[in-house]
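J.: what would the 3D arrangement of this be:
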Amino acid sequence: MTPRDASDADGSRWSDLDRPPLNATALRRALVREGGLWSEVEVVQRIGSTNSELVTRASEGKAGEGAVLVAEEQTSGRGRLDRRWTAPPRSGLFFSVLLRPSEVPVARWGWLPLLTGVAVATGLARAAGVDTALKWPNDLLVTVGGEERKAGGILAERAGEDAVVIGVGINVTLRADELPVPQAGSLALAGAVNTDRDPLLRAVLRSLEEWYGRWRSAGGDPAVSGLQEAYAAGCATLGREVRAELPGDRSVVGEAVAVDGDGRLVIATREGVQEPVGAGDIVHVRPA
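T.: Take a look at the predicted model:
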């Protein structure tokens, strides 16, 4: 079944007046411009996963760099480690973008999800007036009632040899009784001054365009582009006791002290060893 543009949907799109549909035409007018990164913006009413769809299109040569695919509802949304991501229709921002950073060495592509985190946090601070912290490597945290909660996530996937698809999910207007788990949050619950998804999406994509351009111009160098410093400044993981669950049932426990030049989290263990972690499930360990 081919996804339909949300602008073509029937009257059901107005079923929740607190959650109006995105204006696809206005988004294209605001984001697609000569010389800019974003080449097309498509909004679909319902889809399994924007990431899966865009990876398929890229692999079949049906999408170029700067393609943006947005869904009002995802039925098979997922995060890292194949975790499910569920939310009511039009309650958040669920989108994927296709990037082809050909001038950047592949070894530095691991910075793309971290770059996206910085861009999303920067865009939301401007447009929603809410502070968003970053949990390494891909979670977006907000504060609800004095407690840190996950309000969003980022998933990067290779699409062939020369492309990366980055998916972003952000809970915008979810109410407490709609949260998938008690530890989740939303921009609304965090006291956002603006939950209109159109300007939020524009702000996030413009911020992503800015950071991606800066990183690409620096050949992917995280220090020269300012990305490494910006990520460290917004990373809630640094300075905390953490446990990294690694492949092979191995775990590393210690203080997260840095994010190195390869985007890895450096953990200072109790044995006095500084161990860089490139992939794993990070748990913030609260003091007893």
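
J.: for the rest of this, base every contact and every neighbour count on C-alpha atoms.
T.: Noted.

J.: helices along the stretch 51-200 of the chain, start to end?
T.: 112-127, 197-217 (DSSP state H, counting those that start in this stretch).

J.: contacts only, for the residue lying closest to residue 218 once chain neighbours are set aside.
T.: Setting aside the residues directly before and after it, residue 218 is nearest to residue 225 in space (C-alpha to C-alpha, 6 or more residues apart in numbering), at 5.6 Å. Counting by C-alpha atoms under 8 Å, 6 or more residues apart in numbering, residue 225 touches 214, 215, 217, 218.

J.: switch to 7 Å and redo it
T.: The contact partners of residue 225, by C-alpha atoms under 7 Å, 6 or more residues apart in numbering, come to 214, 215, 218.

J.: ok so, going back, would you format the helices of the stretch 51-200 of the chain as a markdown table with distance to residue 154 and mean neighbour count included?
T.: As requested, those are exported to a markdown table (distance: least, C-alpha to C-alpha, whole Å; neighbours: other C-alpha atoms under 10 Å):
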| stretch | distance to residue 154 | mean neighbour count |
| --- | --- | --- |
| helix 112-127 | 6 | 23 |
| helix 197-217 | 13 | 20 |
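
J.: got the ones you listed as JSON lines, with distance to residue 71 columns?
T.: As requested, those are exported to JSON lines (distance: least, C-alpha to C-alpha, whole Å):
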{"stretch": "helix 112-127", "distance to residue 71": "17"}
{"stretch": "helix 197-217", "distance to residue 71": "12"}
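
J.: can you tell which of the ones you listed is closest to residue 104?
T.: Nearest of the helices of the stretch 51-200 of the chain to residue 104, taken as C-alpha to C-alpha: helix 197-217 at 6.4 Å.

J.: show me the contact partners of the closest one.
T.: In this structure, residues lying in contact with helix 197-217 by C-alpha under 7 Å, 6+ apart are 22-23, 37, 93, 101, 104, 115-116, 119-120, 122-124, 127-128, 221-222, 225.

J.: what's the burial count for residue 254?
T.: Neighbour count of residue 254, defined by other C-alpha atoms under 10 Å: 22.

J.: for residue 243, see how far away it is.
T.: Residue 254 sits 7 Å away from residue 243, going by C-alpha to C-alpha, to the nearest Å.

J.: with residue 108 instead?
T.: Applying C-alpha to C-alpha, the value for residue 108 to residue 243 is 25 Å.

J.: more crowded one of the two?
T.: residue 243 (20 against 16).

J.: pretty sure the more buried one is in a strand, no?
T.: Yes. Assessed with DSSP: H, G, I helix; E, B strand; the rest coil, residue 243 lies in a strand.

J.: please provide the structure for the following sequence as well, for comparison with the first:
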Amino acid sequence: MSTSPGHPSDADRPPLDAATLRTALVRPGGAWSRLRVVEVTGSTNADLAAAARAGEAAPGEVLVAEEQTSGRGRLGRGWSAPPRSGLFFSVLLDPEPAVPADRLPWLPLLAGVAVSGALSGTTGVATALKWPNDLLVAVGDEERKLGGILAERVPGGGVVLGVGLNVSLRADELPVPTAGSLALAGARVGEREPLLCAVLEALGAWYTGWAAAGGDPATGGDPAVGAVRDAYVARCATLGRAVRAELPGGGELRGTAVALDDEGRLVIGDADGARHPVGAGDIVHLRAT
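T.: Predicted structure coming up:
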């Protein structure tokens, strides 16, 4: 097992028990049909997408890695963490044709709702969402990034949805100062199986309900919790904030995040009162002045 400088032993980071996870999550009629745990890989998204293209993975497959060496976030950013310090996994889904293409952008937002709710419910640590699919947590009085979600369409059909979460990272292990972890937010971090089970159970429930409703964000979602749109709005830390949107191509837009439109885009109101839907780009939360 590799260790971090200054930490000669990571015995407090036991490996995931794949058999326990399969017993809890893989069952007839459930959302997840197969689950694999690998010690290390470049990217679970890339591996699962390749398996899907080769006909070696079916919808409902879950691939979990103890360590990713080439993990990717949105906009091509890297995602790295010490072995066994987080949850790094991808799932293969097949929302079409039940879900129209124009509703697919709600899928990563739905995943954010599911993951955020499962984390808060399991650990007691409050989490929030930064549009579109970053997970936030408070470390002291600072808003830090706890994890992220990346959805990628697979040529020929299907969507690979990847999730990366910092669980037990210590302050000296953070990749950037703006990152956080459940441990730094005050959660008691032990075995990761219960946390991963909670996240995947929630994701399965939200996805199944949303797909059954044809991807309608106003009605589809977890029957026990509510619709995707309402749940996302309730957990979104971006809405109501002053923001800067760094747009593809190098432009930027400043204003207030006022709403989500029917396609899941962030609507930003500028100083002149005009509203601009933003479907892609990087959103920066600005401090109140």
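
J.: give me the TM-score for this pair.
T.: The TM-score (TM-score structural alignment, normalised by the length of structure 1) is 0.94; 278 aligned residues with a C-alpha RMSD of 1.4 Å.

J.: which position in structure 1 aligns with residue 78 of structure 2?
T.: With TM-score structural alignment defining the correspondence, residue 78 of structure 2 maps onto residue 84 in structure 1.

J.: its match: neighbour count?
T.: Neighbourhood size, residue 84 of structure 1 [other C-alpha under 10 Å]: 12.

J.: residues near the aligned residue in structure 1 for residue 26 of structure 2, how many?
T.: Applying TM-score structural alignment, one finds that residue 26 of structure 2 aligns to residue 32 in structure 1. Residue 32 of structure 1 has 16 neighbouring residues, counting by other C-alpha under 10 Å.

J.: OK, contacts around residue 32 of structure 1?
T.: 38, 39, 40.

J.: who wins for neighbours among the residues you listed?
T.: residue 38 (22 neighbours).

J.: surely that residue and residue 66 touch.
T.: Yes. Counting by C-alpha atoms under 7 Å, residue 38 of structure 1 touches residue 66, with 4.2 Å between them.

J.: ok, which stretches of structure 1 are strands?
T.: Secondary structure of structure 1, counting by DSSP state E: strands at 40-44, 67-71, 92-99, 133-135, 139-144, 147-158, 164-171, 241-246, 250-259, 265-269, 274-277, 281-284.

J.: which residues of structure 2 does the fourth one align to?
T.: Residues 128-130 of structure 2 are where strand 133-135 of structure 1 aligns, with TM-score structural alignment as the criterion.

J.: check the mean deviation of the matching stretch from structure 1.
T.: Taking mean C-alpha distance after the TM-score superposition for structure 1, the mean distance separating stretch 128-130 of structure 2 from the aligned residues in structure 1 is 0.3 Å.

J.: next: stretch 193-210 of structure 2.
T.: Counting by mean C-alpha distance after the TM-score superposition for structure 1, stretch 193-210 of structure 2 comes out at 0.4 Å.

J.: in structure 1, what range does that stretch match?
T.: The aligned range for stretch 193-210 of structure 2 is 198-215, by TM-score structural alignment.

J.: thought residue 256 of structure 1 was touching residue 236?
T.: No. Counting by C-alpha under 7 Å, residue 256 of structure 1 does not reach residue 236; the two are 9.8 Å apart.

J.: comparing those two, which shows the higher neighbour count?
T.: When residue 256 of structure 1 and residue 236 are compared for neighbours, residue 256 comes out ahead with 26 against 19, by other C-alpha under 10 Å.

J.: how close does the more buried one get to residue 168 of structure 1?
T.: If you measure residue 256 of structure 1 against residue 168 of structure 1 using C-alpha to C-alpha, the figure is 25 Å.

J.: next one: residue 230 of structure 1
T.: According to C-alpha to C-alpha, residue 230 of structure 1 and residue 168 of structure 1 sit 19 Å apart.

J.: of those two, who's got more company?
T.: Using other C-alpha under 10 Å as the criterion, residue 230 of structure 1 and residue 168 rank with residue 168 on top: 27 against 17.

J.: pretty sure residue 275 of structure 1 sits against residue 268.
T.: Yes. Counting by C-alpha under 7 Å, residue 275 of structure 1 does reach residue 268; the two are 6.3 Å apart.

J.: residue 87 of structure 2 versus residue 176 of structure 2, what's the distance?
T.: Here residue 176 of structure 2 is placed at a distance of 18 Å from residue 87 of structure 2 (C-alpha to C-alpha).

J.: so those two - more neighbours on which side?
T.: Neighbour count, other C-alpha under 10 Å: between residue 176 of structure 2 and residue 87, residue 87 has more, with 24 against 10.

J.: for the more buried one, which residues are in contact?
T.: Contact partners of residue 87 of structure 2, counting by C-alpha under 7 Å, 6+ apart, are 164, 165, 166, 167.

J.: relative to residue 264 of structure 2, which of the residues you listed is nearest.
T.: residue 164 (21.5 Å).

J.: was I right about the closest one contacting residue 145?
T.: No. Contact criterion C-alpha under 7 Å: residue 164 of structure 2 and residue 145 do not qualify, at 10.9 Å.

J.: can you report how many residues neighbour residue 131 of structure 1?
T.: Residue 131 of structure 1 has 19 neighbours, counted by other C-alpha under 10 Å.

J.: measure it to residue 196 of structure 1 for me?
T.: Residue 131 of structure 1 sits 17 Å away from residue 196 of structure 1, taking C-alpha to C-alpha as the criterion.

J.: how about residue 67 of structure 1, what's its match in structure 2?
T.: Aligned counterpart of residue 67 of structure 1 in structure 2: residue 61 (TM-score structural alignment).

J.: residues in contact with the residue nearest the centre of structure 2?
T.: Compute the mean C-alpha point of structure 2, and by C-alpha atoms, centre = their mean the closest residue is residue 149, 3.1 Å away. Residue 149 of structure 2 is in contact with 108, 133, 134, 162, 163, 164, counting by C-alpha under 7 Å, 6+ apart.

J.: swap in 8 Å and give it another go.
T.: If a contact means C-alpha under 8 Å, 6+ apart, then residue 149 of structure 2 has 73, 74, 108, 111, 112, 133, 134, 161, 162, 163, 164 as its contacts.

J.: for these, which one is nearest residue 54 of structure 2?
T.: residue 161 (17.6 Å).
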